[in-house]
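Asks: 3D model of this:
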Amino acid sequence: MSEAAVGTVQAGDELPAQDFPINRYDLIRYAGASGDFNVIHWNERVATTVGLPNVIAHGMFTMASAIRVVTDWAGDPGAVLEYGVRFTRPVVVPDPEGAVLHVEGKVRDVRDDGTVEVDLTSTVDGQTVLAKARAVVRTVKR
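Replies: Here you go, the predicted structure:
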């Protein structure tokens, strides 16, 4: 969001949708970065033994991927002041094809203080994986 565009942001505006491919390699890299080595995120045998359909993505990895739609739009990851989601369904990551997280964003409200509320819709194969996903973004001060 450029400085010139800030004044033109309105409720209902759509952010550019993005698709984020997720594969097992991504999950292993995330496990190393986060320290979350729970075997359901990398071992198919264990994941299916505990009742999952396959290996699943880390919830925080999914959440972090989704907010990229907002940070790319805002042009600054530090502009995100608040962000929350509800996890509704795990992101199943079969090998080798992986999964694709599709994320759309829409401006819910432009507040008097210059912040913008954005609602996100995050789906995999048409099924919602994050509900009540909302971010509050700081815009350029007027």
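
Asks: hey, let's count contacts and neighbours off CA atoms from now on
Replies: OK.

Asks: could you show me where the strands are in this structure, in order?
Replies: 14-22, 80-87, 99-110, 115-124, 127-138 (DSSP state E).

Asks: compare with the first, here's sequence two:
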Amino acid sequence: MSLKLSEISVGDPLPGLSVPLVRSDLVRYAGASGDFNPIHWNERFAKEVGLPDVIAHGMLTMAVAGRLVSNWTGDPGAIVRYGVRFTRPVVVPDDAEGATVELSGKVSKINDDGTVKVAITAKSAEQGVLGGASATVRVAA
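Replies: Sure, this is the predicted structure:
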């Protein structure tokens, strides 16, 4: 998809994205990131520290939310700024379904420099998991 600034308006929605996460995804992410904190793979430990179950890595949740924007732009390199606040963990049960992160977004601002700000909403189990999530992207004039 080739986005053009002249074709974008404030309020335009991004195509939604639904990303399933199962425990094996967490193991693969741990291996790739080097983050082997037991709250991401050991149910007993996660519950001992007060969590309801094993949770997805925050940075993995952030990455799947970023995919919403990169899918829309068609170019991950178009993202010039991206930030989130972690507000609630994504709990990943030990079953075939795991958890699903539901993502949506909309154009919230067109900046004078030709970049576009996108507001992102991320939910799992019908609750927000990221706060203040937004990306600034550069699109073709």
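
Asks: can you pull the TM-score for these?
Replies: Once superposed, the chains reach a TM-score of 0.96 (TM-score structural alignment, normalised by the length of the second structure), with 140 aligned residues with a CA RMSD of 0.9 Å.

Asks: out of the strands of the first structure, which is closest to residue 57 of the first structure?
Replies: strand 14-22 (8.1 Å; CA to CA).

Asks: which parts of that closest one are buried?
Replies: Residues of strand 14-22 of the first structure classed as buried: 14-15, 18-20, 22 (neighbour count, 16 or more other CA atoms under 10 Å).

Asks: would you turn those residues into a markdown table with distance to residue 84 of the first structure?
Replies: Below are these laid out as a markdown table (distance: CA to CA, whole Å):
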| residue | distance to residue 84 of the first structure |
| --- | --- |
| 14 | 19 |
| 15 | 18 |
| 18 | 19 |
| 19 | 20 |
| 20 | 19 |
| 22 | 21 |
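
Asks: nearest to residue 4 of the first structure, of those residues?
Replies: Within these, the smallest distance to residue 4 of the first structure is 16.1 Å, found for residue 15 (CA to CA).

Asks: so that closest one touches residue 74, yeah?
Replies: No - at 9.7 Å, residue 15 of the first structure does not count as touching residue 74 under the criterion of CA atoms under 8 Å.

Asks: still on that earlier bit, of all the strands of the first structure, which lies closest to residue 7 of the first structure?
Replies: Closest among the strands of the first structure, using CA to CA: strand 99-110, at 9.8 Å.

Asks: mind listing what the closest residue to residue 12 of the first structure other than its chain neighbours touches?
Replies: Using CA to CA, 6 or more residues apart in numbering and skipping the chain neighbours, the partner closest in space to residue 12 of the first structure is residue 107 (5.2 Å). Going by CA atoms under 8 Å, 6 or more residues apart in numbering, residue 107 of the first structure touches 9-15, 116-119.

Asks: quick check: the nearest residue to residue 19 of the first structure once chain neighbours are set aside vs residue 114 of the first structure, distance?
Replies: Distances taken as CA to CA, 6+ apart put residue 102 closest to residue 19 of the first structure, at 4.5 Å, once the chain neighbours are dropped. In this view, residue 102 of the first structure and residue 114 of the first structure are 28 Å apart by CA to CA, to the nearest Å.

Asks: what sits closest to the residue nearest in space to the middle of the first structure if chain neighbours are left out?
Replies: Geometric centre of the first structure, nearest residue: residue 66, 1.3 Å, by CA atoms, centre = their mean. Computed as CA to CA, 6+ apart, the closest residue to residue 66 of the first structure that is not its neighbour in sequence is residue 103, at 6.0 Å.

Asks: ok, so what distance separates the one you found from residue 47 of the first structure?
Replies: Counting by CA to CA, the gap from residue 103 of the first structure to residue 47 of the first structure is 26 Å.

Asks: out of those two, which sits in the busier spot?
Replies: Neighbour count, other CA atoms under 10 Å: between residue 103 of the first structure and residue 47, residue 103 has more, with 24 against 18.

Asks: hang on, that one packs against residue 121?
Replies: Yes - shown here, residue 103 of the first structure and residue 121 form a contact pair, counting by CA under 8 Å, at 5.6 Å.

Asks: contact partners for residue 42 of the first structure?
Replies: 24, 27-28, 55-56.
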